[in-house]
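*Asks:* this is a predicted model, with the sequence first.
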Amino acid sequence: MRLTAFRLSLLALPLYCSYANADWYEATGQAVLRSGDSAAARAAATEDAVRKALLYSGASIRTVQQVTDGLLTQESMFLQTQGEVHNVQIVSETEENGYINVTIRADIYPDQNQCANLQLKKELLVSPFFIENREQAIVGQLYELDEASTTVFIQKLEESSGSSLIKLLPQSIRQQELSYADRGALQRNYGGRYLLKASLGDVSLGERVGTNWSFWSDQDRERFYQLQLELSDIQEQKVLFSQKYQTSAVWGFNSTTVISPKTQRFWQTDYGKSIERVLNAAAQDVEEALRCETILADITLVQQHKVLLNLGSRQGLKLGDELTILFRRQHKDSFGQLQDQLTVSELKVKITELNHKNAWAESINMELLANVQVGDAATLINDKEQQ
């Protein structure tokens, strides 16, 4: 199910401006034109074009709304901004087959110190969303709203994210905290270090709004949508990001109308559009929280002066990449729970063989890796560390 289509063309052009280490990026966003509302479609297409350009360049996406709003209110369609983004310009706008296409060009110079190893993608496990109070879904029979929200959220994250490889878990994880054994099982069975959990805390109907003069129809009522989201590092047992999102819109149906959240009809309602914007914002926030996390490769085999890593080209590793070995040891915390402790070593290895899922890395000095054990880890050395 695809609710909004985006077509992206990104081009890093040669720099012809006064800002050091900047590049021009061109991006085209495409949004559905619904009910003739060209202003809303133009805003959506512009917003996503800006977001795509920022994500592609490595800049912060927190400036998306500011840049978008500025562009849409500038008569010259040209905006001077501060920080990482300069000289943002709407190049063209076209309407075709029920879609609006907006192309923007931005002069971007991201802070490269912000993220050390952006080239590597993180394995992100997504727990299916669930409705906390299912009786709230009775009106409209919205029992599949959690499943549909999960699908749309993943779609939005895939469109915006350059940092993660997404894997949907078969069942929702509802417990507040996971035990050491549960966290280990998730990593072994699904290969992900990062876990996203979400629940729909409120999908209830509120007070009646407006005036409905049709005696055979129910009065319009406000309907809420509350999303609680948590992103955590299950290996280090820490929360990276936690946020509650809330919105509401008019529910313009009578009490007996059944409308499936898995249909286009639902997502074209005011309520569906409001939910879509929340999920889009949540996906951007998750990308922002995850993108600068340091990715670790686990060592699965040791052979004299080389080690086998559980990351490969799929995650972005390349031949010649250099990594630092980290020793992993277990200890008990103050509550008696087992925890992992990582210690940075002086050992450096270089990728010499590579496939989609794994990589062989040899000691740079061809020294024996006698102290390295299966279960230890390695992390990419960025360019500044190598200099």
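*Replies:* Noted; the coordinates are in hand.
*Asks:* every contact and neighbour count from this point should use C-alpha atoms.
*Replies:* Noted.
*Asks:* packing partners of the helix or strand containing residue 353?
*Replies:* Residue 353 belongs to strand 338-354 when assigned by DSSP states H and E. Packing partners of strand 338-354 (3 or more CA pairs under 8 Å, 6 or more residues apart in numbering; DSSP states H and E): strand 322-332, strand 359-363.
*Asks:* contacts for it, please.
*Replies:* For strand 338-354, the surrounding residues in contact (CA atoms under 8 Å, 6 or more residues apart in numbering) are 180, 235-236, 306, 312-313, 318-333, 359-364.
*Asks:* list only buried entries from those.
*Replies:* Buried residues within those, counting neighbours by 16 or more other CA atoms under 10 Å: 180, 235, 306, 312-313, 318-319, 322-328, 359-363.
*Asks:* got a list of what residue 150 touches?
*Replies:* 128, 129 are the contacts of residue 150 under CA under 8 Å, 6+ apart.
*Asks:* helix, strand or coil for it?
*Replies:* helix (DSSP: H, G, I helix; E, B strand; the rest coil).
*Asks:* repeat for residue 384
*Replies:* Relying on three-state DSSP, one would call residue 384 helix.
*Asks:* next, count neighbours for it.
*Replies:* Using other CA atoms under 10 Å, residue 384 has 8 neighbouring residues.
*Asks:* closest to residue 205 out of the helices and strands packed on strand 338-354?
*Replies:* Proximity to residue 205 (CA to CA) singles out strand 322-332 among the helices and strands packed on strand 338-354, at 47.6 Å.
*Asks:* tilt between the closest one and strand 359-363?
*Replies:* On the basis of axes from the mean of the first three to the mean of the last three CA atoms, to 10 degrees, strand 322-332 is oriented at 100 degrees to strand 359-363.
*Asks:* tell me what angle strand 322-332 forms with strand 338-354.
*Replies:* Relative orientation of strand 322-332 versus strand 338-354 (the same axes, to 10 degrees): 160 degrees.
*Asks:* now strand 322-332, how far from the centre of its chain.
*Replies:* Taking CA atoms, centre = their mean, to the nearest Å, one finds strand 322-332 lying 27 Å from the centre of the chain it belongs to.
*Asks:* show me what it is in contact with.
*Replies:* 338-351, 372-373, 375-381.
*Asks:* just the buried residues out of those residues, in ChimeraX syntax.
*Replies:* In ChimeraX, a selection of the buried entries from the contacts of strand 322-332 looks like this (16+ other CA under 10 Å):
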select :347,348,349,350,351,372,375,376,377,378,379,380,381
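*Asks:* buried residues in stretch 179-196?
*Replies:* 180, 183, 186, 187, 192, 193, 194, 195, 196.
*Asks:* ok, and what's touching it?
*Replies:* Contacts of stretch 179-196 (CA under 8 Å, 6+ apart): 122-127, 167, 229-235, 337-339.
*Asks:* run the chain-centre distance for stretch 356-373.
*Replies:* For stretch 356-373, the distance to the chain centre is 32 Å (CA atoms, centre = their mean).
*Asks:* for that stretch, measure first residue to last.
*Replies:* 23 Å (CA to CA, to the nearest Å).
*Asks:* so who does the residue nearest the centre of the chain touch?
*Replies:* Centrality entry for the chain: nearest residue to the mean C-alpha point is residue 287, 3.4 Å, by CA atoms, centre = their mean. Residues near residue 287 by CA under 8 Å, 6+ apart: 157, 160, 161, 162, 163, 164.
*Asks:* next up, a structure to set beside the first:
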Amino acid sequence: MQLVRLIQIGAALMFIVNCFPAKAVWFEATGQAVIHNGEKEAARQQATQEAVKQALLFSGASVKSIQSLVNGLLEDDRFEIRASGEVNNIELIDEIYHDDYVTVSIRADIFPQEALCSASDYKKNIVTTWYNINKRQQAAVGNLYDFGKVLAEKIQEEAQNHARHALIHRVEPYYLTTPIKQQKATAYSLAKKTNAQYVLFGEIIEFGLETTRTSGFAFWDKNQNSRNLTLQLSMLDGNSGETVFQDTQNISAQWDFDLHTSINSNSHQLWDSNFGIATKKIIQTMVESIDESVSCLAAFGRVLKVTGESLSINIGKLNGVKQGDKLTLFQMNQFFDTQNLPHRQFQLHPEEVIVRQVFAETAIVESISGAPLANIQPNDFVSRR
């Protein structure tokens, strides 16, 4: 069968609020194929296969599943098949015949599972800020008013040293107190400003001290002091506002210091104490959870600059980008349906790009075929498929 000449490919990806990687995601894709010598059925099959392949590839499905589905696709004109594992359901939406080509639209219900992770091997850029102490007066003991600043930096350090999929590439130098209703808008602006894919919000809910008084009969014993820490984190997709991670961790650990002594928030004295060691365990737990939450999500990069037929993008060597990597170009739009559920649409560009130069935080890509990268502008996206 002659290879189809692709005229245009469109794809839409829809998410429901708080859709996590374990849940299915609906992709809508459109393929077009030229009708040669009046062979409409052959063109229809080629267009359908192209649409299915594009939807699966963009979602990150394995090559094996793509081949098994595409090769046996049109045995039934109703075109509704089911498969175990990554693809639960594929349906034909419609087909439209034009003078010399046919357009076929399909919808695929795809489960992001372990097989998808190989297509998401780039680290995802995350930005965070200093963490506000909710009850600021609690920081008076130890004079630890900048503890939230140091805590954010410690989380960044832990991610840089141990995370495989998450890269906290920036800590904005200010405290951010954002009501939940405003978090999406803040995530949009902060992600764009800092070239991040995800925005991590944090707040110290509890930082108080508790004293256990000794018995009057044991007057030689000192009162026992313990300090509480409750840290709340949530992470939003900076493009859609979707919540991809949220967790709250708390500890109560012995406070080894005099109540009237000032402690440096970034000192070994604090971090090697009982409270510091317990806090480090919270940091490790949070970073592990954040890393797992983004492990199978696609890594997106943003187009920073268009120069002739080359593009500068905001992911680079620190994210795992290598010279010769092939990336997909796309534009993304967000809209809400009649039930006020958010959806994202991805419009794929027909030209694939290849990485020509790699720097620490950026890279330069060019069209593989040498064709013009029409309509691509700054703030469009690239993705690793």
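*Replies:* Received the coordinates, thanks. Fair warning: this is a prediction, and the values are worked out from it, not measured in the lab.
*Asks:* just to revisit the earlier point, what about the helices and strands packed on strand 338-354 of structure 1, which gets the closest to residue 216 of structure 1?
*Replies:* Nearest to residue 216 of structure 1, of those and by CA to CA, is strand 322-332 at 66.3 Å.
*Asks:* measure the residue of structure 1 positioned farthest from its centre to residue 254 of structure 1 for me?
*Replies:* Centroid-distance maximum for structure 1: residue 215 at 46.2 Å, with CA atoms, centre = their mean. Separation of residue 215 of structure 1 from residue 254 of structure 1 (CA to CA): 11 Å.
*Asks:* how many neighbours does residue 145 of structure 1 have?
*Replies:* 19.
*Asks:* now the equivalent of it over in structure 2: closest residue in space, sequence neighbours ignored.
*Replies:* Residue pairing (TM-score structural alignment): residue 145 of structure 1 is matched to residue 147 of structure 2. Leaving aside its chain neighbours, residue 147 of structure 2 sits nearest to residue 265 (5.4 Å; criterion: CA to CA, 6 or more residues apart in numbering).
*Asks:* aligned to residue 124 of structure 2, what sits in structure 1?
*Replies:* Checking TM-score structural alignment: residue 124 of structure 2 goes with residue 122.
*Asks:* cool, residue 229 of structure 2 as well?
*Replies:* Matched by TM-score structural alignment, residue 229 of structure 2 corresponds to residue 225 in structure 1.
*Asks:* before we move on, what about residue 281 of structure 2?
*Replies:* Match for residue 281 of structure 2 (TM-score structural alignment): residue 277.
*Asks:* where along the stretch 1-150 of structure 2 do the helices fall?
*Replies:* Assigned by DSSP state H, counting those that start in this stretch, the stretch 1-150 of structure 2 shows helices spanning 40-59, 63-71, 147-162.
*Asks:* deepest-packed of the ones you listed, please.
*Replies:* Across these, averaging neighbours per residue (mean count of other CA atoms under 10 Å) puts helix 40-59 on top, at a mean of 23.
*Asks:* now the strands for the stretch 1-150 of structure 2?
*Replies:* Under the criterion DSSP state E, counting those that start in this stretch, the stretch 1-150 of structure 2 contains strands at 9-14, 25-34, 80-81, 87-97, 101-110, 124-130, 132-133.
*Asks:* wait, which of the ones you listed is closest to residue 64 of structure 2?
*Replies:* Closest to residue 64 of structure 2 of the strands of the stretch 1-150 of structure 2 is strand 87-97 (CA to CA; 11.6 Å).
*Asks:* got the angle between the closest one and helix 40-59?
*Replies:* Going by the same axes, to 10 degrees, strand 87-97 of structure 2 makes 140 degrees with helix 40-59.
*Asks:* gap between strand 87-97 of structure 2 and the chain center?
*Replies:* The answer for strand 87-97 of structure 2 is 28 Å, by CA atoms, centre = their mean.
*Asks:* what of stretch 276-292 of structure 1?
*Replies:* 5 Å.
*Asks:* which parts of that stretch are buried?
*Replies:* Neighbour counts using 16+ other CA under 10 Å place 276, 278-288, 290-292 of stretch 276-292 of structure 1 among the buried residues.
*Asks:* between those, which sits nearest residue 386 of structure 1?
*Replies:* For the buried residues of stretch 276-292 of structure 1, the residue nearest residue 386 of structure 1 by CA to CA is residue 292; the value is 18.8 Å.
*Asks:* what lines up with that closest one in structure 2?
*Replies:* Match for residue 292 of structure 1 (TM-score structural alignment): residue 296.
*Asks:* how about that match, secondary structure?
*Replies:* coil.
*Asks:* pretty sure it sits against residue 116.
*Replies:* Yes. The criterion here is CA atoms under 8 Å, and residue 296 of structure 2 meets it with residue 116 at 6.4 Å.
*Asks:* count of residues packed around residue 202 of structure 1?
*Replies:* Other residues within reach of residue 202 of structure 1, judged by other CA under 10 Å, total 20.
*Asks:* contacting residues around residue 363 of structure 2?
*Replies:* 312, 313, 314, 315, 316, 317, 321, 355, 356, 357 are the contacts of residue 363 of structure 2 under CA under 8 Å, 6+ apart.
*Asks:* same thing but 10 Å
*Replies:* The contact partners of residue 363 of structure 2, taken as CA atoms under 10 Å, 6 or more residues apart in numbering, are 301, 303-304, 311-317, 321-323, 355-357.
*Asks:* for residue 72 of structure 1, same thing?
*Replies:* Contacts of residue 72 of structure 1 (CA under 10 Å, 6+ apart): 39, 42, 43, 46, 47, 78, 79, 90.
*Asks:* which of those ranks first by neighbour count?
*Replies:* residue 46 leads the contacts of residue 72 of structure 1 on contacts (other CA under 10 Å) with 31 neighbours.
*Asks:* that residue: which element?
*Replies:* Per DSSP H and E: helix 38-57 holds residue 46 of structure 1.
*Asks:* which bit of structure 2 covers that helix?
*Replies:* Using TM-score structural alignment, there is no partner range for helix 38-57 of structure 1 in structure 2.
*Asks:* next structured bit after that helix?
*Replies:* helix 64-73.
*Asks:* buried sites along stretch 220-227 of structure 2?
*Replies:* Buried residues in stretch 220-227 of structure 2, defined by neighbour count with 16+ other CA under 10 Å: 225, 226, 227.
*Asks:* would you map the strands across the stretch 151-300 of structure 2?
*Replies:* 166-175, 198-206, 209-212, 224-237, 243-254, 300-307.
*Asks:* which one of the ones you listed lies closest to residue 107 of structure 2?
*Replies:* Across the strands of the stretch 151-300 of structure 2, closest to residue 107 of structure 2 is strand 300-307 (CA to CA), at 22.6 Å.
*Asks:* tell me what the closest one is packed against?
*Replies:* Where contact means 3 or more CA pairs under 10 Å, 6 or more residues apart in numbering; DSSP states H and E, strand 300-307 of structure 2 is packed against strand 124-130, strand 310-313, strand 326-336, strand 363-367, strand 381-383.
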